[in-house]
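Sequence below, structure please.
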Amino acid sequence: MVKAIRFDKPGGPDVMKWVDVEVGEPGNGEIRLKQHAVGLNYIDVYFRTGMYPLPMPGGLGMEAAGEVTAVGAGVTDFKPGDRVAYVARPPGAYAQERVLPAAQVVKLPDALSYEQGASVMLQGLTAQYLLRRTYAVKAGDTIVIQAAAGGVGLLVCQWAKALGATVIGTVGSDEKAEIAKAHGCDYPIVYTRENFTKRVREITNGAGVPVVYDSIGKDTMTASLDCLAPLGLFVSFGNASGPLPPLDASELAGRGSLFFTRPTLFTYIGKRSDYEAMSAELFDVLVSGKVKTSINQRYALADVAKAHEDLEGRRTTGSTILQP
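Now for the predicted structure:
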């Protein structure tokens, strides 16, 4: 028997229980994995609260890294002892060990630790598709990233800077402004005391920006739209403050023929070839040092309720690791 987090009804952090679970042998096309580090992400809160419904009882957690301990029939790309990382669904990464399809994991380079791997699969691949595919950021661009001191935000700041962009980011405090600035954010804006739309217009001499990446949702949608230049792209990739209100198409027209997209990671990594290519590019920028992981919190997996409380209370920065 091994330990894992399970919950049988949506609710607050207290619904998560540290229980014994049986992990069987891997079947056809599957691997068994001993997990050394598990990532924490805001989507875990959405699943826990029922915003994103799951069959009950269920598990939580989308990403982790560890060592392959057994492989099932038909698995040729992995063997026991391989170091791997993954982002996968359905949720279930909050566990000491698990069985999952081999197609959902990628090999982790020796130059990266298990903690690094577990901290970047969801957030890092999200940063990759945002900057490289949803809107291909190029040298000379000015971009806006909401929640610049968060896990995705710090990765986006660094990666966009490496691509030659000017980065404007919103943060909730002076402390977070310093963190964002240290990670490549040229203009951290403390939204609790500054009008960030006005500041974006000042910084861009009234022009606005070609793209806004927004993971906050309800509270920032209108202001994000107001930051855009004509033909700009509003990228909504999260709902930390709640789901977006209905968006009237005429709003996009009236603000300058704007574009809107609501991307999801699993669409972008739906093809195994894309998953591997995106992971390879992510690992390359990490190994090169152009982008560094910021693991600023660690909790025992058994104490995940505290981790969720801190995440929802916006008391975390960068990435958080749960230790099985």
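
CA atoms for contacts and neighbours, from now on please.
Fine.

who touches H36 in this structure?
64-67, 96, 114-115, 323-324 (Cα atoms under 8 Å, 6 or more residues apart in numbering).

out of those, which is most surrounded?
Greatest neighbour count in the contacts of H36, by other Cα atoms under 10 Å, goes to A64: 34 neighbours.

That one is in contact with A93, isn't it?
Yes: if you go by Cα atoms under 8 Å, A64 and A93 touch, sitting 6.1 Å apart.

any common contacting residues for those two?
In contact with both A64 and A93: V38, using Cα under 8 Å, 6+ apart.

now the other sequence, so there's something to compare against:
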Amino acid sequence: MISQSNTEEDKWLEHARGEINFIARELPQKYNVEEIAARCNEQKITVAENQGGYIEFGSRWNNFKQASFSNSQGFATLEIPTEFADDIDVYKLHPALLDNAIGFLGIKEEGAYLPFCYKRLKFLEPLPEKIYSYIRSTKKVQNNTLKFDITIMDGQGRELVEIEEYTLRKIETNTVAVQQKSSVAENQNFCLQISAPGILDTLTFQSMPRQQPGRGEVEIEVGATGLNFKEVLLALGMLPVPSDTHLKFGLECAGKIVALGEGVKGFEIGDEVIAFGDGCFSRFLTTSALSVALKPKHLSLEAAATIPVAFTTAYYSLMQLGRLSKGDRILIHAAAGGVGMAAVQIAQWVGAEIFATAGNPEKRAFLHSIGIEHVFDSRSVAFADEVMQRTHGKGVDVVLNSLAGEFLTKSLDIVAPYGRFLEIGKRDILNNSQLGLKVFAKCLSFFAINVDRQLPNFSDLWHEVVQHFHERNFKPLSYQVFAIDSVARAFEDMAKAKHIGKIVVSLENQDSLAIGENKDTKVSVAFSSKKPKKSVTPAQAYQKQLLEQGLSPAEGVEAFNRILGNTFSQVLVSTHDFRLQIEPDIVSNSPISEATTKDNLSKPTYSRPELTTVYVAPRNEIEQKISVIWQELLGSEQVGIHDNFFELGGDSLLMVQVRSKLQAALNCDISTADLFEYPTINLLAKYFSQTQNEQPAFEQAQERAKRQEAAIEEEMELMKLKRRVI
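You can find the predicted model right below:
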């Protein structure tokens, strides 16, 4: 493989050399997939679609489902996205599947690695849509070189591809980053804020001054932040926030210490740590040293960021309040979530018998795969009868509950005498829901739990939890990583509650991050040049306008991939909605249409599911505005006016976002309850039309009343004048 330089046409550069030979056809070796997966059980990782990094990949690379690791080997499941399934007929070795299958073990290593060479590749069969990859690390030749042997198999464990000594070499990205960040203040801080609670797209990073650590405090440069459901509820405006409180996002993080306050012992500058804090979605965080612990050396920053909230909450609940011991029966609700999975590990470590619930078949299958026998549906109260049946009417000794309403009372009913009920949910408490006392005749204990730094002896609890990781009693949660510039998508994914384990946001690549001015602190915009202003010609102004309204490189790549994937003879790409000129009666010139057109280029969309209703396109301005918002939030290419929001995959949290966007687009007020009552675009548009028609009628009545009042006053003045004349 050679290439020619653009500047020196007579010179050629050799990159690689090898030989291609035919081999005698042989029967593929067959492996036991389950046995391999069982050997790689120390750590599980999932990766978000299109996550940022040193290199950006297209949609076909969204085939990585899950990987699990042990010390020197890894096992991954990969499946080509449904919309690209026809690729399999074209490629014998699909490049996107092959690329992820041979390189995923590099996820465990810090830094960026690129392929360098391999000793031998044996190709036996074409790759199907779904494959398994088994990688064994042969040796680490140098600090910056990794070598693997790789076997790629189909669903039955048949060997398809065998690669010997596949070699990766680490590349230094810091030098490149420094050159790209010429306008970036090296020590500038920023924090995550939301300008319109309820609309997750308004999550933005604002510049913020760094806080010098005081006595007993440390300053941390954040490398990864764990996302919690409480923060999603705050962003959606579903939890009360005092008017005098500045809303901060990020309760936990992992990073390295960059400054020490007076009196701090046990830490040094440069130490990698895990911490609790307020505002961990920041570049720099200052927090109490009592909330900080040294990161176990065998964990990455992303893995470590899964620990603080989930494991401290679960450990305090089960061990200190629940007094969980070997042989106890425990029911863990939402066991595929962060706290739930931490509780599962702790219960397994103790030797308790676990009963678990989860909200969908995929999550329940996952719980079965990690050794839990008794798994039920968390969206049906039938779990209570099933638990009593499997325990022969005895019930459970401990319940870790995060469900509300009837689910809470049903869970209380199945607690055995002298049992412990551990309530980590907030909804019923904030709603002041009523609870009958009769069930407590069984001498039950009910604990309302909120683990934060105000908890008595919090530091001792926190360091006890981390010590278990140093001793490898516990493992980090399965996690899904989002790049810092995809933080809004991370919130959206958690709001949909379809993830397993933990969502982590990596702050590794900040070069493309847009930072705004913090209006409260009046700090200058970060990442902006301070060069004096120059006069701008009309041509330059027009060029600047085109650049601002155009596509970013990432959006351009995404648009290009979508063009290649269709059969149209001509395609127009624009950030503007040209339907405004083509169909002026259907689409109004609204900011909603223009804003969402550009946003949707980078968001995955899905075809309309099979419904009982026939697709009918929007017929007027209001229906079109509602349709645009639904398509954006549901990720659907088409939404008919008679399609039910919930049959399209919507839920109560998405409905909150719909409400916020509708209020902004239609300049009206609507309750979430009204949206539940009118679950189709047709019904909702009629509701808005009726509301808008009623408003002018009310205003006309007010105007008539004012005119009548003025006429009466005028007539009274005339009568007074007549009396004086007489």
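
Closest to A88 of the first structure out of the contacts of H36 of the first structure?
A88 of the first structure lies nearest to A64 out of the contacts of H36 of the first structure, by Cα to Cα, at 9.0 Å.

Leaving out chain neighbours, which residue sits closest to the equivalent of that closest one over in the second structure?
In the second structure, the residue equivalent to A64 of the first structure is C253, according to TM-score structural alignment. Counting by Cα to Cα, 6 or more residues apart in numbering, C253 of the second structure lies nearest to T225, which is 4.3 Å off, once chain neighbours are set aside.

how would you label that neighbour: helix, strand or coil?
What DSSP: H, G, I helix; E, B strand; the rest coil gives for T225 of the second structure is strand.

what's the counterpart of it in the first structure?
T225 of the second structure maps onto V38 in the first structure, by TM-score structural alignment.

Need the residue closest to the centroid of the first structure.
Q123 (2.6 Å; Cα atoms, centre = their mean).

Okay, and that residue sits in which element?
According to DSSP states H and E, Q123 of the first structure maps onto helix 114-129.

matching residues in the second structure for that helix?
Across the second structure, the stretch matching helix 114-129 of the first structure (TM-score structural alignment) is residues 301-316.

Let me see the residues that make contact with that stretch.
By Cα under 8 Å, 6+ apart, stretch 301-316 of the second structure touches 223-226, 251-255, 274-276, 295-296, 338-340, 342-343, 346, 450-451, 461-462, 465, 476-477, 479, 481, 502-506.

For ChimeraX, what selects the buried ones among these?
Here is the ChimeraX command that selects only those of these that count as buried (16 or more other Cα atoms under 10 Å):
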select :223,224,225,226,251,252,253,254,255,274,275,276,295,296,338,339,340,342,343,346,451,461,462,465,476,477,479,481,502,503,504,505,506
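
thinking again about what came up before, just checking, which helix or strand succeeds the helix holding Q123 of the first structure along the chain?
strand 142-145.

Give me the aligned partner of S288 of the second structure over in the first structure.
If you follow S288 of the second structure across to the first structure using TM-score structural alignment, you land on P101.

Tell me the spacing between its match and G72 of the first structure.
9 Å (Cα to Cα, to the nearest Å).

cool, K292 of the first structure as well?
Distance from K292 of the first structure to G72 of the first structure, counting by Cα to Cα: 35 Å.

Show me what T320 of the first structure aligns to in the second structure.
With TM-score structural alignment as the criterion, T320 of the first structure matches I503.

What strand or helix carries its match?
Per DSSP H and E: strand 502-506 holds I503 of the second structure.

next helix or strand past that strand?
Going down the chain from strand 502-506 of the second structure, the next helix or strand is strand 515-516, by DSSP H and E.

one step back: please name the residues that touch the match of S288 of the second structure.
29-31.
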